[in-house]
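# Would you be able to build a 3D model of this:
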Amino acid sequence: MSRYYAEIGRYEQIAIDIANKIVRKELKEGDKLSGRSTLAGAYNVSPETVRRAVALLQSKGVVEALVGKGIIIRSRTAAERFLKDFETKRVIEEIQARIAQLTAERDRINEEIAHELSMLVNYTSKAITRMDMIDEIRIPEDSWVVGQTIESSGINAFHDTLIIAIEKNDDNIFSPDASTKLFANDLLIIASPPGARERIRKIIERTKTQE
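Next up, the predicted model:
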């Protein structure tokens, strides 16, 4: 028995067992089930638990409880449909549980990544600031580098130049790669020697009409 079936209600387990017996033709249409007390003893449960199992099967058209006649098997087809519906429900709930588990794991990993990146930027900024090599340059709206990648703009072509991060309106990119696109108003956090820094600023501030 799967973990799912072990966790559902006992009355549901009994209903599934009876439905399986009907599908396997151990119980046939028109047959009469044992009385509730007998079933309660067979499944080692209370008569109330059996009553709930029978009520569930009756609501699905599998059996019918008739006063004075007992519990009658009504439909093997309904029993098959009941089992299929229950299996579908099981699969859906297991997928939902797995998604919830993976989402929680993803959130935990994202938090760890954000923490490590924050530490990286913090320590890198401190180290570079001590060497007086860090600068912030905002990309003007009319800059020719708007829409270019870091590589195609040539910003990273200078020796000892590193773009530490790009601060955007709705996001921050740490350690961007060469294929990262540049947009107007992006704030570039750049580490570079003083000479290269001025040349980078001139590249970024060049307008499209000056290309």
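# For the rest of this, base every contact and every neighbour count on C-alpha atoms.
OK.
# Distance check, the residue of the chain positioned farthest from its centre against residue 38.
Distance from the C-alpha centroid of the chain peaks at residue 68, with 53.2 Å (CA atoms, centre = their mean). Plainly put, residue 68 is 16 Å away from residue 38 if you go by CA to CA, to the nearest Å.
# Then residue 55?
Residue 55 is 16 Å from residue 38, by CA to CA.
# now residue 191
82 Å.
# so which strand or helix has the residue most central in space within the chain?
Centre of the chain computed as the mean C-alpha position; nearest residue by CA atoms, centre = their mean is residue 103, 3.9 Å away. In the assignment (DSSP states H and E), residue 103 maps to helix 76-130.
# Looks like residue 53 contacts residue 9 (just checking).
No - assessed by CA atoms under 8 Å, residue 53 is found out of contact with residue 9, at 9.6 Å.
# which of these two has more neighbours?
residue 53 (21 against 12; other CA atoms under 10 Å).
# residues touching the more buried one, list them.
11, 12, 14, 15 (CA atoms under 8 Å, 6 or more residues apart in numbering).
# ditto for residue 73
22, 27, 28, 29, 30, 31, 32, 33, 62, 63, 64.
# and the residues you listed, which are buried?
Using 16 or more other CA atoms under 10 Å as the burial test, the contacts of residue 73 include 22, 27, 28, 32, 33, 62, 63, 64 as buried.
# Correct me if wrong: the third one contacts residue 77.
No - in terms of CA under 8 Å, residue 28 does not count as a neighbour of residue 77; the distance is 11.2 Å.
# Which neighbours do the two have in common?
Common contact partners of residue 28 and residue 77 (CA under 8 Å, 6+ apart): none.
# tell me the SS of residue 136?
At residue 136 the chain is in strand, as set by DSSP: H, G, I helix; E, B strand; the rest coil.
# how near is it to residue 189?
5 Å.
# between those two, which one's more packed in?
residue 189 (20 against 16).
# and this one, so I can compare the two:
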Amino acid sequence: MNTSASQATYKVIALDLARKIVNGEYPIGTKISGRSLLSSQYDVSPETIRRAISLLKAENIVDVSRGKEIVVTSPERCSLFLEQQQSKSSTISLYRKLDKTFKKKQAIDQELKNTLDDVITYLNYVKYSDLLNPVDITISPNSHIIGKSIKEIDFWQHTQATIVAVIQNNIPIKSPNPDLVLKAGDSLVVIGPGNLVETVSNFINPPQQTEHHYLRKAFSLISTLLLLTEESAALTMVDWGELIGSSYHLTTTLLS
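Below is the predicted model:
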């Protein structure tokens, strides 16, 4: 028999003997059977009986003579002992019930937390679902980002989008290195908010202005400056021709 079981057994035996005393089976002055007989009756070791009797003696319920006779000395103390044990038992029972209830509450709290985490995760997924739909845009032959690395083009600053992959020579490169140099025909796989196709396309493949468009702007600028110049009336046709020729040369140089 292990120690914890022995402890529980000797207390049970002490309580049983106490009940018999209160019920009158062992009146005051009565000699209770010796340890060997009690050991046989309760089918326990003599040591367990000794501990049970010691508990009753400590409560002044019985007395043990040198001859090891066990004599009942106070049924009143026995009644008090039983009441205390009953109260203690009730307290322990309530404590166990409280502990069990608390553990149930902990389990419910954890389940509630897990459910809330799932709800938050789902809401975040819904909120950012547009970010989870990647698009790919091919770099045109005349794009200004050709020959530049990813970190050089400040991609996120211009588009608020993120490059998650680059397809070069039909080979996808996931999470590309910022030093990767971009080439014509590469496809950028990107995620981000808003109209990704339009935003990214306008950045990496901006609409090309025609030569006439730049010439019109140059002529318009020169004309405006001349009109605002006090000496514009003194300009000869030759001066006008030189100005126009210079603006044309400048514009075509920029376009080349």
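# Let me know the distance separating residue 114 of structure 2 from residue 123 of structure 2.
According to CA to CA, residue 114 of structure 2 and residue 123 of structure 2 sit 14 Å apart.
# same check, this time on residue 60 of structure 2
Taken as CA to CA, the span from residue 60 of structure 2 to residue 123 of structure 2 is 70 Å.
# for residue 8 of structure 2, same thing?
The gap separating residue 8 of structure 2 from residue 123 of structure 2 is 55 Å, by CA to CA.
# Could you do residue 31 of structure 2 as well?
Residue 31 of structure 2 is 78 Å from residue 123 of structure 2, where distance means CA to CA.
# hey, where'd the helices end up in structure 1?
Using DSSP state H, the helices of structure 1 run over 3-7, 10-23, 36-43, 47-59, 76-130, 150-153, 194-205.
# rewinding a little: tell me which of the contacts of residue 53 of structure 1 you also see in structure 2.
Compared against structure 2 with both residues aligned by TM-score structural alignment, their matches' CA atoms under 8 Å, these retain 11, 12, 14, 15.
# Could you report the neighbour count for the last one?
Yep, that's residue 15 of structure 1 we're talking about. Neighbour number of residue 15 of structure 1 under other CA under 10 Å is 24.
# can you tell me which residues contact it?
Residue 15 of structure 1 neighbours (CA under 8 Å, 6+ apart): 53, 54, 56, 57.
# mapping those residues onto structure 2, which are still in contact?
Retained in structure 2 from the contacts of residue 15 of structure 1, counting by both residues aligned by TM-score structural alignment, their matches' CA under 8 Å: 53, 54, 56, 57.
# ok, the last one - how many residues close by?
Under the neighbour criterion other CA under 10 Å, residue 57 of structure 1 is assigned a count of 25.
# quick one: contacts for the residue nearest to it when sequence neighbours are not counted?
Counting by CA to CA, 6 or more residues apart in numbering, residue 63 is the residue found nearest to residue 57 of structure 1 once chain neighbours are left out, at 5.8 Å. Counting by CA under 8 Å, 6+ apart, residue 63 of structure 1 touches 54, 57, 71, 72, 73, 74, 75.
# ok, the closest residue to the last one other than its chain neighbours to residue 90 of structure 1 distance?
Right, residue 75 of structure 1. Nearest non-adjacent residue to residue 75 of structure 1, counting by CA to CA, 6+ apart: residue 62, 5.1 Å away. Distance, residue 62 of structure 1 to residue 90 of structure 1, using CA to CA: 20 Å.
# What of residue 3 of structure 1?
Counting by CA to CA - residue 3 of structure 1 and residue 90 of structure 1 are separated by 10 Å.
# of the two, who's got more company?
Neighbour count, other CA under 10 Å: between residue 3 of structure 1 and residue 90, residue 90 has more, with 15 against 8.
# I'd say that one and residue 4 touch.
Yes - with contact defined as CA under 8 Å, residue 90 of structure 1 counts as touching residue 4 (6.9 Å).
# between the buried ones among the contacts of residue 73 of structure 1, which is nearest residue 153 of structure 1?
Nearest to residue 153 of structure 1, judged by CA to CA, of these is residue 62 at 71.8 Å.
# Contacts only, for that closest one.
Contacts of residue 62 of structure 1 by CA under 8 Å, 6+ apart are 19, 73, 74, 75, 76, 77, 78, 79, 82.
# Give me the buried subset of these.
19, 73, 74, 75, 76, 78, 79, 82.
# Including distance to residue 174 of structure 1, could the residues you listed go into JSON lines?
Putting those into JSON lines (distance: CA to CA, whole Å) gives the following:
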{"residue": "19", "distance to residue 174 of structure 1": "58"}
{"residue": "73", "distance to residue 174 of structure 1": "67"}
{"residue": "74", "distance to residue 174 of structure 1": "66"}
{"residue": "75", "distance to residue 174 of structure 1": "64"}
{"residue": "76", "distance to residue 174 of structure 1": "62"}
{"residue": "78", "distance to residue 174 of structure 1": "59"}
{"residue": "79", "distance to residue 174 of structure 1": "58"}
{"residue": "82", "distance to residue 174 of structure 1": "54"}
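# thinking again about what came up before, which ones among the contacts of residue 73 of structure 1 lie within strands?
Counting by DSSP state E, the part of the contacts of residue 73 of structure 1 found in strands is 63, 64.
# With respect to residue 110 of structure 1, which of the contacts of residue 73 of structure 1 is nearest?
The closest of those, once distances to residue 110 of structure 1 are taken by CA to CA, is residue 62, at 49.1 Å.
# do you know how far the closest one is from residue 27 of structure 1?
11 Å.
# same question, residue 88 of structure 1
When residue 88 of structure 1 is compared with residue 27 of structure 1 (using CA to CA), they lie 24 Å apart.
# swap in residue 48 of structure 1?
From residue 48 of structure 1 to residue 27 of structure 1 the distance is 22 Å (CA to CA).
# gap between the host helix or strand of residue 213 of structure 2 and the chain center?
Using DSSP H and E, residue 213 of structure 2 sits in helix 211-228. Averaging C-alpha positions (CA atoms, centre = their mean, to the nearest Å) puts helix 211-228 of structure 2 61 Å from its chain's average.
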